[in-house]
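1. No letters, just coordinates:
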């Protein structure tokens, strides 16, 4: 499949399940078939991505480390939803991708247990934060795959990642030209997913995404404001901005996420659902990430 070949474009189908995520992942009937990719939401920006025999996680936050860190502060980071699965409940894992160093995306309370439980698993991280990633994963440098915007790296057999710079809320680079905030285009056998990490619009982003013509865009929708930014909580796309990026970036569908975990940094699910109804009426496929639902891209 060539980039932008709409005639053979995969379709995204939602599947509801009534078991735990652990049992769902253990059930061989839910595994992706040849040429398919399956997705499950972990809360916040986290997803399980399965392709062929491989399992990836992106930005998993499966602990309470932020609640412990910020207990008694203005933003206590208490969970509004429990982690749908814990690190020791996973039966296998090949790769973890972290888009940047913030704890809800690169969480020591999640990554360290995973590194121990799965000693062959590797970690894709921005080259700009390799030293921090080593500490947070407590894994040797040999287990890290350091990447930067503009590259294309094979992370598994037949699966490539192409990072795109993100602005959180600023578009930053270090002295070596590496971007600390990244989004990832994951190309799994020709099925392309774009996960922006934490990001706001900036000139050239739509064009950078459109080059890859992702089939599905996984985008945060919790927005931003002066109160959050002024208290050390940099923001993300608004719902309008996320939909605009997905459409103008050539995505065939969008899954809205990064809501519903912290009460000071979220958006109402009803607001997302109303937008989904509107977009579908206008011919654009859109979903809200939620527990008890998976997606099959085929």
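-> Thanks, I have it. Fair warning: this is a prediction, and the values are worked out from it, not measured in the lab.
2. Only C-alpha atoms from now on, for both contacts and neighbour counts.
-> OK.
3. gap between the residue lying closest to residue 24 once chain neighbours are set aside and residue 12?
-> Nearest residue to residue 24 in three dimensions, chain neighbours excluded: residue 30, at 6.7 Å (Cα to Cα, 6 or more residues apart in numbering). Relative to residue 12, residue 30 is positioned 15 Å away (Cα to Cα, to the nearest Å).
4. got a list of contacts for stretch 217-235?
-> Outside stretch 217-235, the residues within contact range by Cα atoms under 8 Å, 6 or more residues apart in numbering are 45, 168-169, 193-200, 236-239, 242, 246, 251, 253-259, 265-267.
5. what's the span of that stretch from first residue to last?
-> Terminal residues of stretch 217-235 are spaced 18 Å apart (Cα to Cα).
6. could you pull out the strands for the stretch 1-150 of the chain?
-> Counting by DSSP state E, counting those that start in this stretch, the stretch 1-150 of the chain has strands at residues 12-16, 37-43, 46-51, 54-58, 95-97, 122-126, 144-147.
7. can I get the ones you listed in TSV with distance to residue 180 and mean neighbour count?
-> Shown next, in TSV, are these (distance: least, Cα to Cα, whole Å; neighbours: other Cα atoms under 10 Å):
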stretch	distance to residue 180	mean neighbour count
strand 12-16	31	14
strand 37-43	22	24
strand 46-51	18	23
strand 54-58	16	20
strand 95-97	14	24
strand 122-126	6	25
strand 144-147	10	20
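8. got another, please set it beside the one above:
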């Protein structure tokens, strides 16, 4: 995705990065600043979806990580359970620490059938989490030129480009283009970046990954659930849609329910952590009850 930014916008982006990253880098080196997640074998009520529960369900697990039950399969999106995200150097992760812990430990999840990766950014493709998830029964569906970043141990890694489709046991996953970019580092900008449209029978889910405002979802045949990022827009609106833009995209898509994710988990931008959800609820007005999964661990 080619981006042309006016000097003032570029200046705000640089200032935003300078405000947070040097301090977090220092904390990373010192081994401080990362909060601890939950411990123990927690079994949340939504785990029982697999025991004759609803055929379609989803729970937000923090940032862009959602656990989806669709067509009898467990699907996990952009899993990040690490306490800190960023590159690994000498066995240590250098980068941002979580503001809020994951609502459950990784051990509480049911056996995952498919892991969906939208793109290679560190807050979406977290190699330490993927290494812990690696299982010969699990497939990974990811974007172009990202398979080499996936740790070994999975059954298969499938790369999809826009318009390409993967199908497993009656669940269809189609890659949708978005307004974002897929680089892991500064010079590998040819990597892909996807949203995904999922279908099992008459039930449909759209996972948007990261995107600015776009019409890419307008021609999809609706969705029972749309999962869209609603945070990290200030000053990154060219790459992350505002809550108002997300609500408009979900309405054009024809989504019955909307789950707003990608907020309140990492300090990625200038807006307060609680602002994205407040703005989304305000944008929805009388239809605010269509917004689900408002806090990590909620379905």
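-> Perfect, I can see it now. These numbers were taken from a predicted model, which means no experiment stands behind them.
9. quick revisit: reformat the strands of the stretch 1-150 of the first structure into a markdown table and put distance to residue 135 of the first structure next to each item.
-> A markdown table is the format used below for the strands of the stretch 1-150 of the first structure (distance: least, Cα to Cα, whole Å):
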| stretch | distance to residue 135 of the first structure |
| --- | --- |
| strand 12-16 | 37 |
| strand 37-43 | 23 |
| strand 46-51 | 20 |
| strand 54-58 | 18 |
| strand 95-97 | 15 |
| strand 122-126 | 12 |
| strand 144-147 | 11 |
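10. Can you flag which of the contacts of stretch 217-235 of the first structure belong to strands?
-> Residues of these located in strands (DSSP state E): 193-195, 253-257.
11. before we move on, the earlier item: for residue 213 of the first structure, find the nearest of the strands of the stretch 1-150 of the first structure.
-> strand 12-16 (14.8 Å; Cα to Cα).
12. What span of the second structure is that closest one aligned with?
-> Under TM-score structural alignment, there is no match for strand 12-16 of the first structure anywhere in the second structure.
13. So which other helices or strands are in contact with that strand?
-> Applying 3 or more Cα pairs under 8 Å, 6 or more residues apart in numbering; DSSP states H and E, one finds that strand 12-16 of the first structure contacts strand 293-297.
14. ok so, going back, which one, of the strands of the stretch 1-150 of the first structure, ends up nearest to residue 215 of the first structure?
-> Using Cα to Cα, the strands of the stretch 1-150 of the first structure put strand 12-16 closest to residue 215 of the first structure, at 8.4 Å.
15. nearest to residue 279 of the first structure, of the strands of the stretch 1-150 of the first structure?
-> Closest among those, using Cα to Cα: strand 12-16, at 15.1 Å.
16. so what's the spatially most central residue of the second structure up against?
-> For the second structure, the residue nearest the mean C-alpha position is residue 64 (2.3 Å; Cα atoms, centre = their mean). Taking Cα under 8 Å, 6+ apart as the contact definition, residue 64 of the second structure lies against 77-80, 124, 209, 229, 261-262.
17. now whatever residue of the first structure lines up with it: how far from residue 246 of the first structure?
-> Correspondence of residue 64 of the second structure to the first structure, assessed by TM-score structural alignment: residue 45. Distance check for residue 45 of the first structure against residue 246 of the first structure: by Cα to Cα, it reads 16 Å.
18. Quick check: buried residues in stretch 225-242 of the first structure?
-> 233-239, 241-242 (16 or more other Cα atoms under 10 Å).
19. I misspoke; the intended subject was stretch 140-156 of the second structure.
-> Quick answer for stretch 140-156 of the second structure (16+ other Cα under 10 Å): 140-147, 150-151, 153-154, 156.
20. go on, stretch 82-91 of the first structure?
-> Buried residues in stretch 82-91 of the first structure (16+ other Cα under 10 Å): 83, 86-87, 90.
21. Among those, which one sits closest to residue 289 of the first structure?
-> Using Cα to Cα, residue 83 is the member of the buried residues of stretch 82-91 of the first structure that lies nearest residue 289 of the first structure, at 13.8 Å.
22. mind checking what that closest one lines up with in the second structure?
-> Matched to the second structure by TM-score structural alignment, residue 83 of the first structure sits across from residue 102.
23. Pull up the gap between that match and residue 148 of the second structure, please.
-> For residue 102 of the second structure, the distance to residue 148 of the second structure equals 26 Å [Cα to Cα].
24. again, but for residue 214 of the second structure
-> From residue 214 of the second structure to residue 148 of the second structure the distance is 29 Å (Cα to Cα).
25. what about the aligned partner of residue 220 of the second structure in the first structure, neighbour count?
-> When the first structure is aligned by TM-score structural alignment, residue 220 of the second structure is paired with residue 211. Per other Cα atoms under 10 Å, the neighbour tally for residue 211 of the first structure reads 12.
26. mind checking how far residue 211 of the first structure is from residue 193 of the first structure?
-> Noted for residue 211 of the first structure: a distance of 13 Å to residue 193 of the first structure, by Cα to Cα.
27. likewise residue 94 of the first structure?
-> 18 Å.
28. When the two are compared, which one has more neighbours?
-> A count of neighbours by other Cα under 10 Å puts residue 193 above the other of residue 94 of the first structure and residue 193, at 25 against 18.
29. I'd guessed the more buried one sits against residue 183; true?
-> No. Here residue 193 of the first structure lies out of contact with residue 183, judged by Cα atoms under 8 Å, at a distance of 10.4 Å.
30. So residue 288 of the second structure, which state does it fall into?
-> helix (DSSP: H, G, I helix; E, B strand; the rest coil).
31. Contact partners for residue 78 of the first structure?
-> Residue 78 of the first structure makes contact with 64, 66-67, 261-263, according to Cα under 8 Å, 6+ apart.
32. One more: residue 265 of the first structure?
-> 222, 228, 259.
33. list the contacts for the closest residue to residue 284 of the first structure other than its chain neighbours?
-> Excluding the flanking residues, the one nearest residue 284 of the first structure by Cα to Cα, 6+ apart is residue 253, at 6.6 Å. By Cα under 8 Å, 6+ apart, residue 253 of the first structure lies in contact with 12, 215-217, 246, 284-287.
34. conserved subset of those in the second structure?
-> On the basis of both residues aligned by TM-score structural alignment, their matches' Cα atoms under 8 Å, what survives of the contacts of residue 253 of the first structure in the second structure is 215-217, 285-287.
35. what ranges do the helices span in the stretch 1-150 of the second structure?
-> Here the stretch 1-150 of the second structure has its helices, by DSSP state H, counting those that start in this stretch, at 7-30, 127-133.
36. Thank you kindly, that will do.
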